[in-house]
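Asks: Quick one: sequence and predicted model below, then my questions.
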Amino acid sequence: MRAHLARVDAVIIQAAIAGALSFAHLHDLAEAAGQGGWKAWAYPVSVDLLLVAAWRRMRAQQRAGQPAGGARLWFLIALSASLGANVATAGLLDLDHVPAPLRVVVAGWPALAFFGGTLLAHEPRTSEKPAAPESPEPNAEPVSAPPALDESPRDALPAPPPEPASDAVTAPAPTPAVALPPALVDRVQALAEEHRATTGLPADPDAVRARLGLPPSMTASVAAHL
């Protein structure tokens, strides 16, 4: 922070010294050219103000992307007047015998500076940034979207019933009864009577077939004789 202030102070001091010297040189030249009294003090103010005004307008137009030829012209005129006065008072010009052309230039400077300042003041201003779009009012009702059209088909046919699976498992066909020999028939009936006498229930064909040692395919044949 202190280093920044030191740099700013140095710039201000340098500008003040340079401005004072340039101001004095312009005053001395105007006074030597026959503009005495308060008029000699007004010349430095006029030149420096025109120089600063032209510089600021030129920079503003350049930042805005606009042509700055007019402001640049008046900046060069004011700079030439200030620089010429400083060089003229460096001992190259006899201030006691100022040439007539220089007297004419000094006498005509007020009109020239007034014209340049008027043109700079009436030049079109730099374009401002476009205004941001206005936000909708808080009380404004939102615009409702139109109702969506019913895109479902009105005359759609019902879906056909699912077809039965081709590989459905079919129930096994019953095994036909096989005729038993008479001895085996007597044995079947005896076992059935024994079971009924013991349990009071009819005998199970499959149980009788198992006791006789017959295969499962003979269950129907055994049941036919119970």
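Replies: Sure thing, it's come through.
Asks: switch to C-alpha atoms for all contacts and neighbour counts from now on
Replies: Will do.
Asks: Quick one: the helices in the chain, in order.
Replies: 2-32, 38-63, 69-87, 100-121, 182-199, 205-212, 219-223 (DSSP state H).
Asks: Residue 156: which of those helices is closest?
Replies: helix 219-223 (55.2 Å; CA to CA).
Asks: For the closest one, name the packing helices and strands.
Replies: helix 205-212 (3 or more CA pairs under 8 Å, 6 or more residues apart in numbering; DSSP states H and E).
Asks: tell me which residues in the helix it packs on are buried?
Replies: Neighbour counts over helix 205-212 (16 or more other CA atoms under 10 Å) mark 205-206, 208-209 as buried.
Asks: Dump those to a markdown table, plus distance to residue 221.
Replies: Formatted as a markdown table, the buried residues of helix 205-212 follow (distance: CA to CA, whole Å):
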| residue | distance to residue 221 |
| --- | --- |
| 205 | 9 |
| 206 | 10 |
| 208 | 11 |
| 209 | 9 |
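Asks: with the residues you listed in mind, which one is nearest to residue 117?
Replies: residue 206 (130.9 Å).
Asks: okay, now the one to match up with it:
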Amino acid sequence: MRAQLARVDAVLVQAVIAAALSFAHLHDVASAAGQDGWKAWAYPVSVDLLLVAAWCRLRSGDAKAASWCWFVIALVASLGANVATAGLLDMDQVPAWLRILVAGWPAVAFLGGTLLAHSAPTTTAETEVEVIEDQEGAPEASPEMPPRPAIEPAPKRPAVPVPAALIDHARKVAAEHHTRTGAPIDIQTLRARLGVPAPMAEAVAAEL
């Protein structure tokens, strides 16, 4: 537990140091580009907020292409300030292109933050409705499915006397039909196989 806390503390200290240095470098570049006073301190806040917003959208899994784009833009701005203040840039004579980039950064950061904050998520209401419909339309799984009847139920009619031998023969015909087709035998097919009138076929079906 103590070792884990020590690793976490080390990471937090490293993150604070890196953030402070990057914050200071962005402030120095903005100040050298002509943004004095509170404006110079607002630039590093703007860069870091855009970086955090893009990273949060990447973690959520929504709009990854746009999130990566704005994450890279903010990262380049932060790294560029760190490199520029390492002696590669004359802070007393800042080139015109850098002044243009610094002056245009607020509009770029506002556009990126707005798109990241208000872009529609990938999972829309229509997709959720389709998923619900698919779930409702899917048959429910049952560990023990009841056997299908050997014959479809027939409407109730007045009782007709049926010989026992005919019923036994009808059972064999119905079982053979079910084995061959996988479906219960209907009354019309049963009547044709037995060669009996419709009332007799219905009475046999009722007995089955």
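Replies: Nice, thanks for sending it over. The shown structure was predicted, so the numbers you read here are calculated from the model rather than taken from an experiment.
Asks: still on that earlier bit, would you point to the one among the helices of the first structure that's packed deepest?
Replies: Of all those, helix 219-223 carries the top mean neighbour count, a mean of 20, counting by mean count of other CA atoms under 10 Å.
Asks: give me the stretch of the second structure that it matches.
Replies: Aligned by TM-score structural alignment, helix 219-223 of the first structure falls on no residue of the second structure.
Asks: residue contacts, the residue nearest the centre of the first structure?
Replies: Central residue of the first structure (CA atoms, centre = their mean): residue 132, 16.4 Å from the mean position. The contact partners of residue 132 of the first structure, by CA atoms under 8 Å, 6 or more residues apart in numbering, come to none.
Asks: coming back round to it: could you export the helices of the first structure to a markdown table, including columns for distance to residue 155 of the first structure?
Replies: Shown next, in a markdown table, are the helices of the first structure (distance: least, CA to CA, whole Å):
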| stretch | distance to residue 155 of the first structure |
| --- | --- |
| helix 2-32 | 84 |
| helix 38-63 | 69 |
| helix 69-87 | 78 |
| helix 100-121 | 79 |
| helix 182-199 | 69 |
| helix 205-212 | 60 |
| helix 219-223 | 58 |
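Asks: Between those, which one is closest to residue 128 of the first structure.
Replies: helix 38-63 (11.5 Å).
Asks: now the closest one and helix 69-87, what's the angle there?
Replies: Counting by axes from the mean of the first three to the mean of the last three CA atoms, to 10 degrees, helix 38-63 of the first structure lies at 140 degrees to helix 69-87.
Asks: elements contacting helix 38-63 of the first structure?
Replies: helix 2-32, helix 69-87, helix 100-121.
Asks: Closest one of the buried residues of helix 205-212 of the first structure to residue 39 of the first structure?
Replies: Looking across the buried residues of helix 205-212 of the first structure and measuring by CA to CA, the closest to residue 39 of the first structure is residue 206, at 146.3 Å.
Asks: Tell me the spacing between that closest one and residue 85 of the first structure.
Replies: Remark: distance between residue 206 of the first structure and residue 85 of the first structure (CA to CA, to the nearest Å) = 142 Å.
Asks: which of the residues in stretch 194-208 of the second structure are buried?
Replies: Quick answer for stretch 194-208 of the second structure (16+ other CA under 10 Å): 194, 200-206, 208.
Asks: Restricted to helices, list those.
Replies: 194, 200-206.
Asks: I'd like those written out as TSV, with distance to residue 100 of the second structure added.
Replies: Formatted as TSV, those follow (distance: CA to CA, whole Å):
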residue	distance to residue 100 of the second structure
194	97
200	98
201	95
202	93
203	96
204	95
205	92
206	92
